[in-house]
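Asks: mind folding the following:
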Amino acid sequence: MLSAALLPRLVAALLAARLLWALRRRALARPTAPPCEYVEPRSGARYPLHTARWCADHSDRDGKPIPLMLTDLPGIRRHQIHGSVRSLWRYAAAFPMPCARPISLGEGCTPLIALPLRGAVVHFKCEWYNPTSSFKDRGTTVMLSLLRQQGVTAVLEDSSGNGGASVACYAAAGGLHATIMAPQSTSAEKTVQMRAHGASVELIPGSRQATADAAVAAHGRDGGKLFYSSHNWHPFFLQGTKTLAYELWEDLGFTAPDNVIIPTGAGSNVLGCQIGFEELMRAGEISELPRLFCVQPLLCSPIASAIQRELGEDDGKNTPPVWNTPEKTMAEGTSIMQPVRLHECVRAVCKSRGSAVRVTEDEMSMATLELAQMGLYTEPTCAQAAAAFHELLATGKIHETQKTVVILTSTGIKATPKLASLLGVKL
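Replies: I've put the predicted structure just below:
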């Protein structure tokens, strides 16, 4: 017989076992999350993820293709980070599908350097530490890894430089054939890098938009094998750039910054940050989105101008049509007149309670040289983010006590002629 002293313990153990059994049954009965899909955000049309695609089946009113996003993912908790992996693939649990053989060259895990600037401490994210010296490697490693897994063997990219260099590099590493279309005005430093990786480079006369149009028309060339894997169009690219948000969160001791200032061309870093930080909120790791600030050159500022119109702001730089002369700005990396995700970028910035800054060429030049004197050798394209910090601080939109991150997307080595001109040096 059981002693009177043991009976309560036995009853408690039986109750605990029954409760555990009930909880397990409930967990098994809980509906699983729906599989991730492509989604066309403007109409809501969805497509299964197992097939490679870069646009919706239907076109817009002008007969042009419509870009896709992915349905929301749940995000990951800090214990799901693969701490032993020294690349952005440490966040692989946050990606839309498992990848058995990622094409990785150690991208991500770039330095976040806190330096004093104008009486404040700014956290500079130095993205030129990526393998091809720009942030584009974040998106490319994920995009090409997942496309190769879907059976793609030949990729087509259009780029003003950094994106093409990145796709050429990772295609070579992954055994894919790459064709890169670039404007004739693209700097030799960037086109030589593409050719060195074995890519076929086609220089297109005219504007950056003319290059994008030529690439869209070339999709399916070479007997249908050439797949348009544009960093501006493909949603897998944004799955790579969202790791910027995860990395900032981890860099800052698993907290979110107050502000993120982003040089913007097509908006892949803006949207990547929105996706990543929203996933972290969904996972319960942060309680509030950081404010996102989009920065563009005044001479080519379609997204920034649209954000300012949406917010009813006037920066005093409105000399129409000042923002539609992309060939005149030194920021070649953000000279995109018709960004395909403009509406999504405007929505992302406004939802975060951020805003936009349009930077003059003089402001960009001064910021480029100022950063160089601090030890940060950047190309003017990303130095505009530092110029925007000055304006945001001066206008009171951000404060020196807040935790502000400035994204520096690429190195000055890729813009040697421009830097030499600013310094008055003849090459």
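Asks: switch to C-alpha atoms for all contacts and neighbour counts from now on
Replies: Noted.
Asks: ok, Thr186 - how many residues close by?
Replies: 18 (other Cα atoms under 10 Å).
Asks: list the contacts for it?
Replies: By Cα atoms under 8 Å, 6 or more residues apart in numbering, the contact set of Thr186 is Ser160, Gly161, Glu332.
Asks: run this one through as well so I can compare:
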Amino acid sequence: MKFDPRAGEDTLWRYADALAVPDLGLTLGEGRTPLIRASAEGEDGLLLKVEYASPTGSFKDRGAVTLITLARLLGAERVVADSSGNAGTAMAAYAARAGLRAEIFVPGGTSGKKLEQILGHGAEVVVVEGSREDTAEAAAARVKETGAFYASHVYNPFFHDGVKTYALEIFERLGAAPATLVLPAGNGTLVIGAHLGFTALREAGLVDRIPRIVAVQAERCAPVAAAYASGATEVPPIRPGPTAAEGIAIAAPARGPRMLEIVRETGGMVITVSEDEIAAAHATLAARGLWVEPTGAVAYAAARRPMPGTAPGEIVVAPLCGSGLKASL
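Replies: Reported below is the predicted structural model:
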């Protein structure tokens, strides 16, 4: 990977030389999100990356811009995506910007505000009354039927390639790798993308290690945490309970095995947070001027705890992934 940020470029394409798709001019101003202290007093080494400052209100814009750029490059006219909300809104927005038609499959129970956003961008919404996995199957069937471009944030590596800029921005801001990344884990796009970015930086000789990656799940829907605790390498599906963290409520994550590999390779762990912890973290963030959706409070809820293996004063970075304007407690 070549790391040569473009001077004066304030979008994700600042890192065009490090990306797998060319810059075709598609952008909504994504990337370059703030990295701030967790509190005015500065909680010991904890920094928050304000991903909800992204154009559609979540980090999914990073992957959407590269994936929709790929769709344009391949001459696609229509894209199909499946999502619990944020990836769908990002795909709808970037497809609209690129002049492509979009069909977004979402599970029943998806936040009404997210549905309004998807529809507002001109995409067609298909609500699947079933699990998140049923939604993905319905989208895949639609792709097979129509031949549309499958804009999958779960399977397509070009989406993860865009998300790796999360890591590149942290490195550029700090001039080093933080000790630990605390990341929400549903389908694993941020876990995989952040790991990809720091791996590329290490291979380029710019950092000497990849940060310890701590993946966080809601206690009521934690298949990866259960597999990690048992020492498994596969992630059996579970029967989930209701959780405020709808964005990571994935009962059978397709990239679960890869998340386990990343966590173990980096000396990290998979942990869970309770509904009470999510609510408390959400309230604390709001009291500090940071308005996130409940899923966006998950990583902070975990990062407030002492991180095993992280020495006092070492830098820990957690994202605030989704805007509170999308969903609320």
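Asks: which of the contacts of Thr186 of the first structure has the most neighbours?
Replies: Among the contacts of Thr186 of the first structure, Ser160 has more neighbours than the rest - 27 neighbours, counting by other Cα under 10 Å.
Asks: and that one, what's its match in the second structure?
Replies: When the second structure is aligned by TM-score structural alignment, the residue opposite Ser160 of the first structure is Ser84.
Asks: excluding covalently adjacent residues, which one is nearest to that match?
Replies: Spatially, and ignoring its direct neighbours in sequence, Ser84 of the second structure is nearest to Val106 (5.5 Å; Cα to Cα, 6 or more residues apart in numbering).
Asks: SS state for the one you found?
Replies: Following DSSP: H, G, I helix; E, B strand; the rest coil, Val106 of the second structure is assigned to strand.
Asks: I'd like the distance between the residue nearest the centre of the second structure and Ala299 of the second structure.
Replies: Taking Cα atoms, centre = their mean, the centroid of the second structure lies closest to Leu190, which sits 3.9 Å from it. Leu190 of the second structure sits 12 Å away from Ala299 of the second structure, going by Cα to Cα, to the nearest Å.
Asks: just Val224 of the second structure next, same as before
Replies: From Val224 of the second structure over to Ala299 of the second structure (counting by Cα to Cα), the distance is 15 Å.
Asks: which single one of the contacts of Thr186 of the first structure is nearest to Thr381 of the first structure?
Replies: Glu332 (6.6 Å; Cα to Cα).
Asks: just give the nearest non-adjacent residue to the aligned residue in the second structure for that closest one, would you?
Replies: Under the alignment (TM-score structural alignment), Glu332 of the first structure pairs with Glu246 in the second structure. Nearest residue to Glu246 of the second structure in three dimensions, chain neighbours excluded: Thr295, at 6.5 Å (Cα to Cα, 6+ apart).
Asks: what is the neighbour count of Pro417 of the first structure?
Replies: 17.
Asks: which stretch of helix or strand covers it?
Replies: Assessed by DSSP states H and E, Pro417 of the first structure sits inside helix 416-423.
Asks: could you check how far the match of Ser160 of the first structure is from Tyr300 of the second structure?
Replies: 21 Å.
Asks: next one: Arg173 of the second structure
Replies: 20 Å.
Asks: now Glu124 of the second structure
Replies: 34 Å.
Asks: got it, and Ala71 of the second structure?
Replies: 34 Å.
Asks: which of those two has more residues huddled nearby?
Replies: A side-by-side neighbour count of Ala71 of the second structure and Tyr300, using other Cα under 10 Å, places Tyr300 first with 29 against 21.
Asks: still on that earlier bit, looking at Val224 and Ala299 of the second structure, which one has more neighbours?
Replies: Neighbours were counted for Val224 of the second structure and for Ala299 using other Cα under 10 Å; Val224 has more, 35 against 29.
Asks: can you tell me the closest non-neighbouring residue to the corresponding residue of the first structure for the more buried one?
Replies: If you follow Val224 of the second structure across to the first structure using TM-score structural alignment, you land on Ile303. Excluding the flanking residues, the one nearest Ile303 of the first structure by Cα to Cα, 6+ apart is Leu342, at 5.8 Å.
Asks: what about whichever residue in the second structure pairs up with that neighbour, neighbour count?
Replies: For Leu342 of the first structure, the aligned position in the second structure is Gly256, judged by TM-score structural alignment. Other residues within reach of Gly256 of the second structure, judged by other Cα under 10 Å, total 24.
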